[in-house]
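**Q** The sequence isn't on hand, but the structure is:
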């Protein structure tokens, strides 16, 4: 009876698609691969040329960071941390973290990572905030863009590395593009959310005073939405740092490269130290941006109360 049931199961054809269906699926895959391959061959050069200015800016910023003497860089980083957080403890923590990174011979890789994260964050802000504003002004636009953001946040990073590498090859430009695609959704979402959460009574008051659409946006909505926008910037930075190791696989260099080397050669100390350096940078950015966002929130609430 057992053998009969097995034979009957093998005769059933519901586990795999029919032969014609499998052949059609293979044809579709080959068609997609061939079309994209032809597209990259015909348009790869001018697509690479589009990203040349971005690559130049990244290399320039990286050279600036590397050329800056470490005491000056540490003091500048501590000053920026204090201006953002108004916390001497946090500023001293920045100095201590950077000193340890230099003492453990990870300074150059850290500067490379900081340059990539900085450029990626700037690009996310430049691109993401206008898109968020656009979404906040139209429910139809929001309905069209939200599924794209969902796809960008849920698709595995290795999947969208494939078309990036096929278009741009291996190097800093494709690594930066991968980081940008991975890190931009939070700032878009939170910019849209922050503007939509502005109190309608405040907007009605602005309209009563005769404010135009532009004045209402830049004078009322954007200032009141700044805490949410800075929360989006914070999340964007965290996601960019989380992408460092994966970006190193396609030429991103920085702290991700030693981590990959440690994985390949089972160097525990190398991987742990460079991983902790990434964590330290993430904590610094997170604490400073959160402290600045809280200060901004208190300022807005105090101004609104007056």
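**A** Here it is on my side, so go on. These numbers come from a predicted model, not from an experiment.

**Q** can we go C-alpha only for contacts and neighbour counts from here?
**A** Will do.

**Q** Was I right to think residue 247 contacts residue 256?
**A** Yes. Between residue 247 and residue 256 there is a contact under C-alpha atoms under 8 Å: 7.4 Å.

**Q** Please, which helix or strand holds the nearest residue to residue 185 once chain neighbours are set aside?
**A** Setting aside the residues directly before and after it, residue 185 is nearest to residue 149 in space (C-alpha to C-alpha, 6 or more residues apart in numbering), at 5.7 Å. In the assignment (DSSP states H and E), residue 149 maps to helix 139-154.

**Q** dropping in the other structure now:
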């Protein structure tokens, strides 16, 4: 009766051969096409290097003034502006400014890439139920797969460095961008679309002038979630050479430096709060504006 209680499984030799075949196939693929793939991502590497150089070489008062200005125009809230400035001043006072700027440049590049890829995919999903049924399971896998797993194929393809980190972070952070773009466009009132049709609007005009403006608050929520997930990936991405606040945290874990880990972890939290409050406030302002316009 032992066979009844034991779960049926593949023969050990067959399983070993299957794993070896998959691993060997992926290694051969990386050897044959790795250089070509690196060339494809070269503009991304240059974009990241330039954004990091800009933040590191701009005097800190100008950086703080720029962030305060963005916070004011996005939120119209002095509390958010003052909170952002004080957070950045504390980060600088504790000698974490350069690592913070590297992290901010990384998050900026990852968010730009996620928006550039996620919004078009979300639009296509909103236009096709069949595509939505295909993409949704892929997004489910991307959101539930342990984040460490993303590092394996990326490192095998591109090695250690900034670009593999960006790709891993984008894969981890892009699902909310796609899902909420799709949701926002699908939630646009059908009466509004029928009115646009009555005025003879083309599909492109409806998308540009009706669907995207009305879906913008939901899309902003997707951007907010993408930024938060990208920040959550910072420490893990530091394992493959991504510089920033994640590396001191990783070093603190390896060497049991309690204060280093706490300070840099709090800096990540501070940056996350700044981004979260600014993007949420801007989303609320957009929502109120649309309610006034259509209301």
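**A** Received, thanks. Please read these numbers as outputs of a predicted model, since none were measured by experiment.

**Q** Identify the residue of the second structure aligned to the residue nearest to residue 185 of the first structure.
**A** When the second structure is aligned by TM-score structural alignment, residue 149 of the first structure is paired with residue 139.

**Q** who's in contact with the residue nearest the centre of the second structure?
**A** By C-alpha atoms, centre = their mean, the second structure has its centre lying nearest to residue 173, at 3.5 Å. Residue 173 of the second structure makes contacts with 114, 225, 226, 227, 229, 230, as judged by C-alpha atoms under 8 Å, 6 or more residues apart in numbering.

**Q** The equivalent of it over in the first structure and residue 135 of the first structure, how far apart?
**A** For residue 173 of the second structure, the aligned position in the first structure is residue 183, judged by TM-score structural alignment. Distance, residue 183 of the first structure to residue 135 of the first structure, by C-alpha to C-alpha, to the nearest Å: 18 Å.

**Q** Same question for residue 68 of the first structure.
**A** Here residue 68 of the first structure is placed at a distance of 40 Å from residue 135 of the first structure (C-alpha to C-alpha).

**Q** Neighbour count: these two, which is higher?
**A** More neighbours surround residue 135 than the other of residue 68 of the first structure and residue 135, with 24 against 11 (other C-alpha atoms under 10 Å).

**Q** What's the more buried one aligned with over in the second structure?
**A** By TM-score structural alignment, residue 135 of the first structure lines up with residue 125.

**Q** Find the nearest non-adjacent residue to that match, please.
**A** Sequence neighbours aside, residue 132 is the residue nearest to residue 125 of the second structure in space, at 4.8 Å (criterion: C-alpha to C-alpha, 6+ apart).

**Q** Could you double-check that that neighbour lies in contact with residue 138?
**A** No. Contact criterion C-alpha under 8 Å: residue 132 of the second structure and residue 138 do not qualify, at 10.0 Å.

**Q** the more surrounded of the two?
**A** For residue 132 of the second structure and residue 138, the more surrounded residue by other C-alpha under 10 Å is residue 132, and the numbers stand at 18 against 12.

**Q** which ones are touching the closest residue in space to residue 123 of the second structure that isn't next to it in sequence?
**A** Spatially, and ignoring its direct neighbours in sequence, residue 123 of the second structure is nearest to residue 182 (5.8 Å; C-alpha to C-alpha, 6+ apart). Counting by C-alpha under 8 Å, 6+ apart, residue 182 of the second structure touches 122, 123, 124, 125, 126.

**Q** how much does the host helix or strand of residue 170 of the second structure stray from the first structure?
**A** According to DSSP H and E, residue 170 of the second structure maps onto helix 162-173. With mean C-alpha distance after the TM-score superposition for the first structure, helix 162-173 of the second structure departs from the first structure by a mean of 0.5 Å once superposed.

**Q** Around the aligned residue in the second structure for residue 92 of the first structure, count how many other residues there are.
**A** When the second structure is aligned by TM-score structural alignment, residue 92 of the first structure is paired with residue 82. Residue neighbour count, defined by other C-alpha under 10 Å, stands at 14 for residue 82 of the second structure.

**Q** ok, now which ones touch the nearest residue to residue 82 of the second structure once chain neighbours are set aside?
**A** Excluding the flanking residues, the one nearest residue 82 of the second structure by C-alpha to C-alpha, 6+ apart is residue 68, at 7.7 Å. By C-alpha under 8 Å, 6+ apart, the contact list for residue 68 of the second structure reads 81, 82, 84, 85.
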